[in-house]
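Enquirer: Here is the input, now give the coordinates:
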Amino acid sequence: MPTPGPMPTARLLRRAAATLLSVPALLLTLPATAPAAPTPVPPARGSAHMGVGIQAHEGRGGGLPAGVRVAQTEGVDVSSHQKDVDWPKLWGSGVKWAYVKATEGSYYKNPYFGQQYEGSYDVGMIHGAYHFAAPDDSGGAEQATYFADGGGSWSPDGRTLPGVLDIEWNPYGAACYGKTPAQLVSWIRDFLTTYKTRTGRAALIYTSTNWWRDCTDNYAGFGTTNPLWIARYNTTVGELPAGWEYQTIWQYTSTGPTVGDHNKFNGPLTGVKSLATG
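Expert: All right, here's what the predicted structure looks like:
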């Protein structure tokens, strides 16, 4: 039998075309590269609350404090996320004090502030207000004035706590608000100075050790003048920012048994009353 010769070029082309036609259409329509992941959409301005940036950067959760050396007094912090709060239920669960978000930046006021602030007072709690800082929006002095005028002032009635500056990871953009450590320290100082001038009280500072170290270069200058409210979702408070030997309040969980974040005042109820009295 004669040895077959090379297949004609025309026949090779016809066979190749038939092979391509047998490939499933799905394979022929696959994109060359996978589509890009959607860009995360930042939350709406005004929606921030205590711990929102800390939860995003450092994790949620928490547990019951262990090994504390002095009596601790339970409290909560709330914002518009909780809407109308059942204050009698919280009071019945053992919560004795509350902080309510009043303002943010120089552009937002909590629409539930009245129900939350007055409601906590009406059931017998010692209450106060906090301001969510937005150093990329306006100056510290301007925001302190906005806060004091928007519910963050202080009253010598024995049941109103001094205001709080909530300064933490930025939920809307650059973690340190696009500022250098020196610029942030100056901004915080302007806020604190103006608030004390307006109210006669030194504001508390709410923050996390990680943010304070990264964004203020662990500045130690406020520890002797402004009480510390530290956020750490664990069973121990851990390392504190420079300048503070102890915390006044510890936010120990973002997933408490009732509404709001749960906190321990570092002392008995008489200590809470003393802070309110000034």
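
Enquirer: going forward, measure contacts between C-alpha atoms and count neighbours the same way
Expert: OK.

Enquirer: Does Glu168 touch Ile205 like I think?
Expert: No. With contact defined as C-alpha atoms under 8 Å, Glu168 does not reach Ile205; the gap is 9.9 Å.

Enquirer: Looking at those two, which one has more neighbours?
Expert: The residue with more neighbours, out of Glu168 and Ile205 and counting by other C-alpha atoms under 10 Å, is Glu168; that gives 27 against 24.

Enquirer: which non-adjacent residue is nearest the more buried one?
Expert: Nearest residue to Glu168, sequence neighbours excluded (C-alpha to C-alpha, 6 or more residues apart in numbering): Thr207, at 5.3 Å.

Enquirer: residues in contact with the one you found?
Expert: The contact partners of Thr207, by C-alpha atoms under 8 Å, 6 or more residues apart in numbering, come to 166-168, 228-231.

Enquirer: wait, doesn't Tyr195 sit right on Arg201?
Expert: Yes. Assessed by C-alpha under 8 Å, Tyr195 is found in contact with Arg201 at 7.4 Å.

Enquirer: Neighbour count for those two, which is higher?
Expert: Per other C-alpha under 10 Å, whichever of Tyr195 and Arg201 has more neighbours is Tyr195, with 29 against 20.

Enquirer: For the comparison step, fold the sequence that follows:
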Amino acid sequence: MSGKLNRTVTGRGRRWWAALLALAAVLGMTLVGVTPAGAAVQTAARATQVEVEGLDLFLDTQNGTDWVAAANSGRRFVYAIATVGADGDGFTAGFATKTAGAREAGMFVGAYHMANPAALHPTARLAATQANFFVDNGGAWSAATQTLPGALMLGPDPNFQETCSFLTQSEMVAWIREFVDTYRARTGRNPVIATSRSWWEQCTGGSRAFGSLPLWTNVNTSGPVPVLPDGWRSYTFLLYDRGPVPGVDGTRACETCEHEVSLDRFNGSEAQLLAFANNTQ
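Expert: Presented below is the predicted three-dimensional model:
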């Protein structure tokens, strides 16, 4: 399959390669975490017994993906990385090529953007710049096309490995709001917020400003139900484990995970997933 996420040979590219692997952990490559002592815990009860299985691809696969096999295994949706920062910073995801087979196999497809609020270039760090770059390079949305709204992945700074990208909590909240507003103006949809409780608490101060947006989070307790970031009462997508998926070679999705990829669930039925994709719910 063409359009692979390519590694550059520059120093900056090498930093991104390591940083992207680290940032993927935000959604739970390590699925057991600790709730801060004294924190007000918001635990998500499963709203429905029906959940739709999917997966997410952090990096492109080395040998291509057999999307028919993945779909036949029960995976009905996929989120895949489309953009990083404001210019890819040394990477080309080839999102449309990478996911075309998933659409042909009848899967719902979504793109995610890896935020970089503290980019080296002052203009590139702007949330509006990154939101527009995302929309123009795979993150766009349109109704009745099996397309899920784009997701904004928030985690440690990819350039410096600094957890909150050198932003204060109020600055981070303002950055997220600008990205959300720009994405909504361009697409008519709110983006999915992809983050962990621990990062959200540390870097936004537990902001409740975005609780009406769809949430993609991870299992961060020893039980099957996640502890949600402040502001949310339920999740839309849940990264619950890693494991093999027929047709998907995950060796480049996680260099130490052999053939495992990230496994996700949509909190609802397939009819509800269709309504979510088409914005008719």
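
Enquirer: Can you convert the contacts of Thr207 of the first structure into a markdown table and add a column each for secondary structure?
Expert: Converted to a markdown table, those look like this (DSSP: H, G, I helix; E, B strand; the rest coil):
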| residue | secondary structure |
| --- | --- |
| Asp166 | strand |
| Ile167 | coil |
| Glu168 | coil |
| Leu228 | strand |
| Trp229 | strand |
| Ile230 | strand |
| Ala231 | strand |
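
Enquirer: List only buried entries from these.
Expert: Using 16 or more other C-alpha atoms under 10 Å as the burial test, the contacts of Thr207 of the first structure include 166-168, 228-231 as buried.

Enquirer: farthest-separated two in those?
Expert: By the measure C-alpha to C-alpha, Glu168 and Leu228 form the most distant pair in these, at 13.0 Å.

Enquirer: just checking, Ala133 of the first structure touches Tyr107?
Expert: No. Using C-alpha under 8 Å, Ala133 of the first structure is not in contact with Tyr107, being 11.0 Å away.

Enquirer: Counting neighbours, go ahead and name the busier of those two.
Expert: When neighbours are counted by other C-alpha under 10 Å, Ala133 of the first structure and Tyr107 differ, and Ala133 comes out ahead with 28 against 13.

Enquirer: show me the contacts for the more buried one.
Expert: Counting by C-alpha under 8 Å, 6+ apart, Ala133 of the first structure has contacts 104-105, 143, 165-168.

Enquirer: Go again with 10 Å.
Expert: Neighbour list for Ala133 of the first structure: 48, 103-106, 139-140, 143-144, 147, 164-170, 187-188, 191 [criterion: C-alpha atoms under 10 Å, 6 or more residues apart in numbering].

Enquirer: Can you find the partner of it in the second structure?
Expert: The pairwise alignment with the second structure assigns Ala133 of the first structure to Ala115, based on TM-score structural alignment.

Enquirer: could you measure that match against Val84 of the second structure, distance?
Expert: Ala115 of the second structure sits 6 Å away from Val84 of the second structure when distances are taken as C-alpha to C-alpha, to the nearest Å.

Enquirer: Between the two, which contacts overlap?
Expert: Contacts common to Ala115 of the second structure and Val84, judged by C-alpha under 10 Å, 6+ apart, are 130, 134, 153, 158.

Enquirer: Quick one: neighbours of the last one, just the number.
Expert: When neighbours are counted by other C-alpha under 10 Å, Pro158 of the second structure registers 26.

Enquirer: ok, for it, nearest residue in space, not its chain neighbours?
Expert: Using C-alpha to C-alpha, 6+ apart, the nearest residue to Pro158 of the second structure is Ala19, at 4.9 Å.

Enquirer: So that neighbour versus Ala115 of the second structure, what's the distance?
Expert: For Ala19 of the second structure, the distance to Ala115 of the second structure - C-alpha to C-alpha - is 12 Å.

Enquirer: Please enumerate the shared neighbours of these two.
Expert: Counting by C-alpha under 10 Å, 6+ apart, the residues touching both Ala19 of the second structure and Ala115 are 156-158.

Enquirer: Including distance to Ala143 of the second structure and secondary structure, could these go into CSV?
Expert: Shown next, in CSV, are those (distance: C-alpha to C-alpha, whole Å; DSSP: H, G, I helix; E, B strand; the rest coil):
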residue, distance to Ala143 of the second structure, secondary structure
Pro156, 32, coil
Asp157, 33, coil
Pro158, 32, coil
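
Enquirer: Out of those, which comes closest to Ser212 of the second structure?
Expert: Distance to Ser212 of the second structure across these (C-alpha to C-alpha) is lowest for Pro156, with 23.5 Å.

Enquirer: how about that closest one, what's its match in the first structure?
Expert: Match for Pro156 of the second structure (TM-score structural alignment): Trp169.

Enquirer: Identify the residues contacting that match.
Expert: 51-58, 133, 175-177, 207-208, 210-212, 214-215.

Enquirer: Of these, which are reproduced in the second structure?
Expert: Mapping these onto the second structure (both residues aligned by TM-score structural alignment, their matches' C-alpha atoms under 10 Å) leaves 52-56, 133, 175-177, 211, 215 still in contact.
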